[in-house]
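Engineer: got a structure for you, letters missing:
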């Protein structure tokens, strides 16, 4: 596949993934949304369907990695050229940022209503712009729509959780989901991957929100930091390295096991 195919497939596919995945979270979180309060099951299935849609769009174009951890795993396993890895990862990050921006556009009115609601403001220990940044909250009231965060802040546990969850995703892709060329998802692999994402959300997503994708977390977190949202709070940059580094470790570990035991 050409560099243009990789760029278009990964950018558009990841943007659609984040639009639908972030969109289901926005619908559940934002108070003036019709799906407000739908819960974790809705979020888990919503992300699974988001993967299904984005991956089917990109599978025939770029292989539908849509995730730097998957790209790294495929490079280690020999399915993707190392020279293509930077383009894959950059396209995925760009697509994730575009998708997050489109979530904001879609729910613009709900964001404004939510972030000016007296109950929401009263629940925040500090509001960005009204206090010194040293006392501002680590995570604002809508950051979870854009990126992940732990329920319990424990660095070792948070890192291990993301490694384990991403390992489960990438080993499933490598053993069950590859196309005939071995450089991306096949038609059946897209469905399998989507169901695995639902399973990870339901079973392993509780501790950290299951980033399992560095681009999915970092791109939208940057968008959150840049958007002119009133009272949005902090972007929690002290945690931001975990959903980037840990999934890459998990993806590499899965590829290592695949090379030794399954290839």
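Structural biologist: Structure's in. What do you need? The structure presented is a predicted model; accordingly, all values stated were derived computationally and were not measured.
Engineer: contacts, neighbours, all on C-alpha from now
Structural biologist: OK.
Engineer: Neighbours of residue 181, how many?
Structural biologist: A count of neighbours around residue 181, defined by other CA atoms under 10 Å, yields 11.
Engineer: show me what contacts residue 60?
Structural biologist: Going by CA atoms under 8 Å, 6 or more residues apart in numbering, residue 60 touches no other residue.
Engineer: again with the one 10 residues further on
Structural biologist: When the contact criterion is CA under 8 Å, 6+ apart, the partners of residue 70 are 170, 251.
Engineer: ok, second structure coming up, stack it against the first:
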């Protein structure tokens, strides 16, 4: 397998693990008859943080982007090479994003299998969709978009900051743990308005899974909102990549 193939597989595995565990904690909290039912939003934020930790750990071969916003943010920041020695170009960017989207779909399908009986017993279609994809607490597309831009900007900007410390130790020496804690922090601080997708693949992949799976009484996949957790994180990630050039300089 060549380096592009390794990168693709790594991103599939990492994003699949992320979505399986992330959607899994939402299912545990949102679907009736689960042991974690009504566990609350804080349980969800920690669950997603641990999901990111696991996804980053197993996606080591690709540099563990597991998020198109991170990939595009690194491009905007001027990266010339991704993980596994893969040069930055159109093909490698599409390889990363394709692996992320496929992994997200697979992770969501496996989550559904794990909670199949609970999906069948859940009377509320909205709760079923909420396991797979994000939705706003107050639907206002412009403000929802702004929230996703801000949350993803924080994610990518701080991730680039971790990377800046890579050669000198610091938090980057701890590997996946700082990123996991960052995601918990973003969820606790900025996650309330939209459920903080901050990752286009994390929302689109499971939404596709929701659309194609034979989920009993699943209702609409809410495609009218689906563009927000795609466009917002992309804008936020790219803005963070550009902003990090002057604001997070590398001293020589």
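Structural biologist: In hand now; what should we look at? These numbers were taken from a predicted model, which means no experiment stands behind them.
Engineer: so what number do they get for TM-score?
Structural biologist: The TM-score (TM-score structural alignment, normalised by the length of structure 2) is 0.90; 237 aligned residues with a CA RMSD of 1.7 Å.
Engineer: burial of the counterpart of residue 220 of structure 2 in structure 1, as a residue count?
Structural biologist: Under the alignment (TM-score structural alignment), residue 220 of structure 2 maps onto residue 234 of structure 1. Around residue 234 of structure 1 sit 20 other residues, with neighbours defined as other CA under 10 Å.
Engineer: Residue 234 of structure 1 and residue 147 touch, don't they?
Structural biologist: No: counting by CA atoms under 8 Å, residue 147 is not a contact partner of residue 234 of structure 1; they are 11.9 Å apart.
Engineer: From residue 98 of structure 1, how far off is residue 145 of structure 1?
Structural biologist: For residue 145 of structure 1, the distance to residue 98 of structure 1 (CA to CA, to the nearest Å) stands at 14 Å.
Engineer: Repeat that for residue 65 of structure 1.
Structural biologist: Taking CA to CA, one finds residue 65 of structure 1 at 17 Å from residue 98 of structure 1.
Engineer: more neighbours, the two?
Structural biologist: Legend: neighbour count by other CA under 10 Å for residue 65 of structure 1 and residue 98, higher for residue 65 (28 against 21).
Engineer: Look at that one and give its secondary structure.
Structural biologist: At residue 65 of structure 1 the chain is in coil, as set by DSSP: H, G, I helix; E, B strand; the rest coil.
Engineer: Next, the contact list for it, please.
Structural biologist: 10, 55, 71, 88, 184, 185.
Engineer: didn't the third one look like it was pressed against residue 80?
Structural biologist: Same thing as residue 71 of structure 1. Yes: using CA under 8 Å, residue 71 of structure 1 makes contact with residue 80 at a distance of 7.3 Å.
Engineer: who's more crowded, those two?
Structural biologist: A direct count of neighbours by other CA under 10 Å for residue 71 of structure 1 and residue 80 places residue 71 higher, at 30 against 20.
Engineer: in what helix or strand does that one lie?
Structural biologist: helix 68-77 (DSSP states H and E).
Engineer: Tell me which residues of the very next helix or strand once past that helix come out buried.
Structural biologist: Later in the chain than helix 68-77 of structure 1, the nearest helix or strand by DSSP H and E is helix 85-106. Going by neighbour count (16 or more other CA atoms under 10 Å), the buried part of helix 85-106 of structure 1 is 85, 87-104.
Engineer: same check, this time on stretch 144-153 of structure 1
Structural biologist: Within stretch 144-153 of structure 1, the residues scored as buried using 16+ other CA under 10 Å are 144, 145, 146, 147, 148, 149, 150.
Engineer: Trace the fourth one over to structure 2, please.
Structural biologist: Structural alignment places residue 147 of structure 1 opposite residue 133 in structure 2 (criterion: TM-score structural alignment).
Engineer: who touches that match in this structure?
Structural biologist: Residue 133 of structure 2 touches 197, 202, 203, 204, 206, 207, counting by CA under 8 Å, 6+ apart.
Engineer: so what corresponds to the second one in structure 1?
Structural biologist: Pairing criterion TM-score structural alignment: the partner of residue 202 of structure 2 within structure 1 is identified as residue 216.
Engineer: my read is its match is in a helix, agree?
Structural biologist: Yes: judged by three-state DSSP, residue 216 of structure 1 forms part of a helix.
Engineer: Once you drop chain neighbours, what's closest to it?
Structural biologist: residue 96 (5.6 Å; CA to CA, 6 or more residues apart in numbering).
Engineer: What is the aligned counterpart of that neighbour in structure 2?
Structural biologist: Using TM-score structural alignment as the criterion, residue 96 of structure 1 maps onto residue 104 of structure 2.
Engineer: pretty sure the residue nearest to residue 216 of structure 1 is touching residue 21, no?
Structural biologist: No: counting by CA under 8 Å, residue 96 of structure 1 does not reach residue 21; the two are 10.4 Å apart.
Engineer: can you tell me which residue in structure 1 aligns to residue 242 of structure 2?
Structural biologist: Checking TM-score structural alignment: residue 242 of structure 2 goes with residue 256.
Engineer: how near is that match to residue 76 of structure 1?
Structural biologist: Relative to residue 76 of structure 1, and taking CA to CA, residue 256 of structure 1 is found at 7 Å.
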